[in-house]
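1. got a predicted structure plus its sequence, pasted below:
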Amino acid sequence: PNGTNINNGCGSTHIEGLQKLVKENKLAVGFAYDGDADRCLAVDENGEVVTGDVILYICGKFLKERGLLKNDTVVTTVMSNIGLYKAFDRAGIKYEQTAVGDKYVYANMQANGHCLGGEDSGHIIFSEHAVTGDGILTSLMLCQVMAETGKSLAELRKDLKIYPQLLVNVRVDDKELALNEPSVQQAGKEVEAALADTGRLLLRCSGTEPLVRVMVEAQDDETCNEMVYKVVDAIKASGHAVS
């Protein structure tokens, strides 16, 4: 270690090595953390990645079934997958959405008395135990669910279908003007109408860069690509896109 190579080729941002290790050694689970260990992703016994959305589903359902999920609600961000919300609906779990960032998740939890929230990136907050994401705590909570239910991670996640997602960032001269162009808004409405309840469009400005972010979730990759580029092409045609 030299102070600049934290999680070099490993950890939650390079999880491939852990996937290989778990499969080759027939392990029950593997955990991966980011550099400061406030994020946790897991790998199930089949070598499949267990993202933050999957962790929220597994832990939310476990707590709900035991009467421990306060307000029967899980706090997510706008980037959580539509498949998570559909699974929550089936499980009778309510949810709230915040802006991207675990600080917004916790603010909502604190204001409304919720006990579970997080992001797909692996920031998971269990407010009964901590006020921020804690990778070790998340690992322990997943182990508790597995131990008490007697089920593997693959079994615990089997009723959750994560929809394909495509995100395209378009660099523009003025992100607010580009986002609010009538032609761009119209393209967005047409995409939402076409997707109906089989997917979703998230169209927003970057908080830190001159970008408009176009994200679509749909039942297949082809639809994601078609719908994303319908909006991307509208942004480019508006004259605001820059190379």
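-> In hand now; what should we look at?

2. from here on, contacts and neighbour counts on C-alpha atoms
-> Will do.

3. need the contact list for the most centrally placed residue in the chain.
-> Central residue of the chain (Cα atoms, centre = their mean): Asp120, 2.4 Å from the mean position. Applying Cα atoms under 8 Å, 6 or more residues apart in numbering, one finds that Asp120 lies in contact with 51-54, 79-80.

4. do the same with Phe31
-> Phe31 touches 18, 40-43, 139, counting by Cα under 8 Å, 6+ apart.

5. rewinding a little: out of the contacts of Asp120, which is most surrounded?
-> Asp53 (28 neighbours; other Cα atoms under 10 Å).

6. my guess is Val43 contacts Val22. True?
-> Yes. Contact criterion Cα atoms under 8 Å: Val43 and Val22 qualify, at 7.4 Å.

7. quick revisit: check the gap between the residue nearest to the centre of the chain and Glu222 for me.
-> 23 Å (Cα to Cα, to the nearest Å).

8. what about Tyr163, distance to Thr223?
-> Tyr163 is 11 Å from Thr223, by Cα to Cα.

9. what helices or strands is the longest helix along the chain leaning on?
-> If you go by DSSP state H, the chain has its longest helix at helix 221-237. Packed against helix 221-237 by the contact rule (3 or more Cα pairs under 8 Å, 6 or more residues apart in numbering; DSSP states H and E) you find strand 165-171, helix 182-195, strand 211-217.

10. of these, which is nearest Glu96?
-> For Glu96, the closest of these is strand 211-217, at 18.4 Å, according to Cα to Cα.

11. ok, and what's touching that closest one?
-> Taking Cα under 8 Å, 6+ apart as the rule, strand 211-217 contacts 81-82, 163-172, 175, 178-179, 199-206, 224, 227-228, 231-232.

12. drop anything exposed from the residues you listed.
-> Among the contacts of strand 211-217, the ones that count as buried by 16 or more other Cα atoms under 10 Å are 81-82, 163-168, 170-172, 175, 178-179, 199-201, 203-205, 224, 227-228, 231-232.

13. now the helices for the chain?
-> With DSSP H as the criterion, the chain has helices at 16-24, 52-65, 82-91, 102-112, 135-149, 153-156, 175-179, 182-195, 221-237.

14. turn the ones you listed into TSV, including distance to Ile125.
-> Shown next, in TSV, are the helices of the chain (distance: least, Cα to Cα, whole Å):
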stretch	distance to Ile125
helix 16-24	23
helix 52-65	9
helix 82-91	17
helix 102-112	7
helix 135-149	8
helix 153-156	19
helix 175-179	32
helix 182-195	31
helix 221-237	30
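
15. before we move on, back to that, can you give me the angle the longest helix of the chain makes with strand 165-171?
-> Counting by axes from the mean of the first three to the mean of the last three Cα atoms, to 10 degrees, helix 221-237 points 10 degrees away from the direction of strand 165-171.

16. alright, now check it against this:
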Amino acid sequence: MSRTLFGTDGVRGRANSYPMIAEMALKLGAAAGRYFRKDGSNVHRVVIGKDTRLSGYMFETALTAGLTSTGMNVLLLGPVPTPAVGYLTTSMRADVGIMISASHNPHYDNGIKFFGPDGFKLNDEAEAEIEALAMNGVELAMAENIGRARRIDDGRFRYVERAKASFPDNLRLNGLKVVIDCANGAAYKTAPEVLWELGADLVEIGVSPDGLNINRNCGSTDVSTAAAAVVAHGADVGICLDGDADRVMIIDEAGNVADGDQIMALMAARWADEGRLRGGTLVASVMSNLGLERFLAGRGLRLERAPVGDRYVVERMREGGWNLGGEQSGHIVMTDYATTGDGLIAALQFLAAMAETGEPASALSQSFQTVPQLLKNVRFDAGATPLETDTVRAAIADAETRLTGNGRLLIRKSGTEPLIRVMAESEDAALLERVVDSVVEAVEAAV
């Protein structure tokens, strides 16, 4: 069964433009309700969280209408991180969890992500079935079986306690000055609360959402403000989350940035030393740097690669029984603690390493030398298929030939934006630039 609405991370697009319109959200809510309420009883429930986008109000209301119309009872969490929805779906014995967020995208985008009763994101097959129901229509509940909706006021606090429980009981953050950038997003209250309760001295950035400033000049996709704050305040470390707090970037005391690959390298090495890294394996996406693979191999550990998207990383982790994975973009998945990427809990793991070893952030955040990597994006119009043209295929084949033995090439269509991503790795900088530009020029000509 094919999917056209769902991408690599739910349904996503510009708010009030198809498919991210209220009507489609209502249909998706009704479809999800019918999919999960198969026995027709009124004991089924769904939890809904959202980030701080203005359009979240509209989608929250539309989803609630669709879900209750098929007899589902709705529990509204308000603004909470995406991993909180995964956790509370299971904690509150819900049949489905929904997060309204476009993650790291600007405010004018939004998205709808679905979690199953086990707290993990739905697989492609389940999404395809929900999409088919949404497009074809569903049978509504009888009037006496319409669902109810209620606000859950303490969902944020439940997640705060969950996050704190991941931090070693014998450690404190007393004496550490931490810059925390919440991207004016879903963790604008939870992240500072957790860090303050653990003893950190905080400098807070991106904690004043107005519905339009999420991810704007802040967060994990724009760390410049936080990096400057670390240096200006003499902070020990900076933590940059994205709009729904499932990603993180770490900034050391000199303002240098560590991405998801470097964070995973530190965690994998520490967990392996502690006997906690299951199967001696880390799962990462095809975008992760070759330097990470070499670092792990040097320690007798293995890197398992998955398609781009934290959902696919998690699926590979579950298939292999592994407990640590993530993406270069800052998704860090620790199934000992969470069912999806959790930027705050990953940051706590890094802070625990600082507190335990006494090492500065700079000594912990650069575990390996990265292989030069170049990524360029080409935007295309909806419906265009530039990767299927003969000229683009020829350019890709030529680039792969030129990189043989000197690096690797990865071409992919973004699952969240209308972009073709062209990425290559090579220690030959001139070759790297030439092969990427040759493919980009061919794609640009095709679109």
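-> Good, I have the coordinates. Because the structure is predicted, anything quoted here is derived from the model rather than measured.

17. thinking again about what came up before, for Val74 of the first structure, which of the helices of the first structure is the nearest?
-> Evaluated over the helices of the first structure, closeness to Val74 of the first structure peaks at helix 52-65, with 6.7 Å, by Cα to Cα.

18. give me the mean deviation of the closest one from the second structure.
-> When the second structure is overlaid, helix 52-65 of the first structure sits 1.0 Å from its aligned residues on average, using mean Cα distance after the TM-score superposition for the first structure.

19. what residues does that helix touch?
-> Contacts for helix 52-65 of the first structure (Cα under 8 Å, 6+ apart): 40-41, 69, 72, 74, 80-81, 84, 87-88, 91, 93, 116-124, 141-142, 145, 156-157, 160.

20. do that again at 6 Å, thanks
-> If you take Cα atoms under 6 Å, 6 or more residues apart in numbering as the criterion, helix 52-65 of the first structure is touched by 69, 119-122.

21. for those, work out which two are farthest apart.
-> Taking Cα to Cα, no two of these sit farther apart than Leu69 and Ser121, at 21.5 Å.

22. can you name the residues of the second structure that stretch 49-67 of the first structure overlays?
-> The counterpart of stretch 49-67 of the first structure in the second structure, using TM-score structural alignment, spans residues 257-275.

23. one more: stretch 109-126 of the first structure?
-> With TM-score structural alignment applied, stretch 109-126 of the first structure matches the range 317-334 in the second structure.

24. would you mind measuring the gap between the ends of that stretch?
-> 10 Å.

25. what does stretch 20-28 of the first structure give?
-> With Cα to Cα as the measure, stretch 20-28 of the first structure spans 13 Å from end to end.

26. same question for stretch 8-25 of the first structure.
-> Stretch 8-25 of the first structure end-to-end distance (Cα to Cα) = 23 Å.

27. chain center to that stretch: distance?
-> Chain-centre distance of stretch 8-25 of the first structure: 20 Å, with Cα atoms, centre = their mean, to the nearest Å.

28. aligned partner of Thr77 of the first structure in the second structure?
-> So, by TM-score structural alignment, Thr77 of the first structure is matched to Ser285.

29. which residues touch the closest residue to that match other than its chain neighbours?
-> Closest residue in space to Ser285 of the second structure, ignoring its immediate chain neighbours: Ala306 at 4.6 Å, by Cα to Cα, 6 or more residues apart in numbering. Shown in contact with Ala306 of the second structure (Cα under 6 Å, 6+ apart): 285-286, 313.

30. contact partners for the alignment partner in the second structure of Cys143 of the first structure?
-> In the second structure, the residue paired with Cys143 of the first structure is Leu351, using TM-score structural alignment. Residues near Leu351 of the second structure by Cα under 6 Å, 6+ apart: none.

31. separation between Leu351 of the second structure and Glu193 of the second structure?
-> 15 Å.

32. same question for Asp222 of the second structure.
-> For Asp222 of the second structure, the distance to Glu193 of the second structure - Cα to Cα - is 23 Å.

33. ok so, going back, export the contacts of Asp120 of the first structure as CSV, with columns for distance to Asn5 of the first structure.
-> Shown next, in CSV, are the contacts of Asp120 of the first structure (distance: Cα to Cα, whole Å):
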residue, distance to Asn5 of the first structure
Thr51, 23
Gly52, 24
Asp53, 28
Val54, 29
Met79, 28
Ser80, 29
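
34. just those residues now: which is nearest Ala237 of the first structure?
-> For the contacts of Asp120 of the first structure, the nearest to Ala237 of the first structure is Met79 (26.3 Å; Cα to Cα).

35. list the contacts of that closest one.
-> For Met79 of the first structure, counting by Cα under 6 Å, 6+ apart, there are no contacting residues.

36. also Val170 of the first structure?
-> Here Val170 of the first structure is in contact with 211-212 (Cα under 6 Å, 6+ apart).

37. and it, how far from Leu201 of the first structure?
-> Taking Cα to Cα, one finds Val170 of the first structure at 15 Å from Leu201 of the first structure.

38. same thing with Leu195 of the first structure?
-> From Leu195 of the first structure across to Leu201 of the first structure, the span is 8 Å (Cα to Cα).

39. Asp221 of the first structure now?
-> 14 Å.

40. and Glu148 of the first structure, by the same measure?
-> Taking Cα to Cα, one finds Glu148 of the first structure at 38 Å from Leu201 of the first structure.

41. cool, and Leu160 of the first structure?
-> For Leu160 of the first structure relative to Leu201 of the first structure (Cα to Cα), the value is 20 Å.

42. just to be sure, Glu161 of the second structure is in a helix?
-> Yes. Glu161 of the second structure: assigned to a helix according to DSSP: H, G, I helix; E, B strand; the rest coil.

43. tell me, how many residues neighbour it?
-> The burial count for Glu161 of the second structure: 13, using other Cα under 10 Å.

44. which residue, other than its chain neighbours, is closest to it?
-> Glu161 of the second structure's closest residue in space is Val194 (Cα to Cα, 6+ apart), at 7.9 Å.
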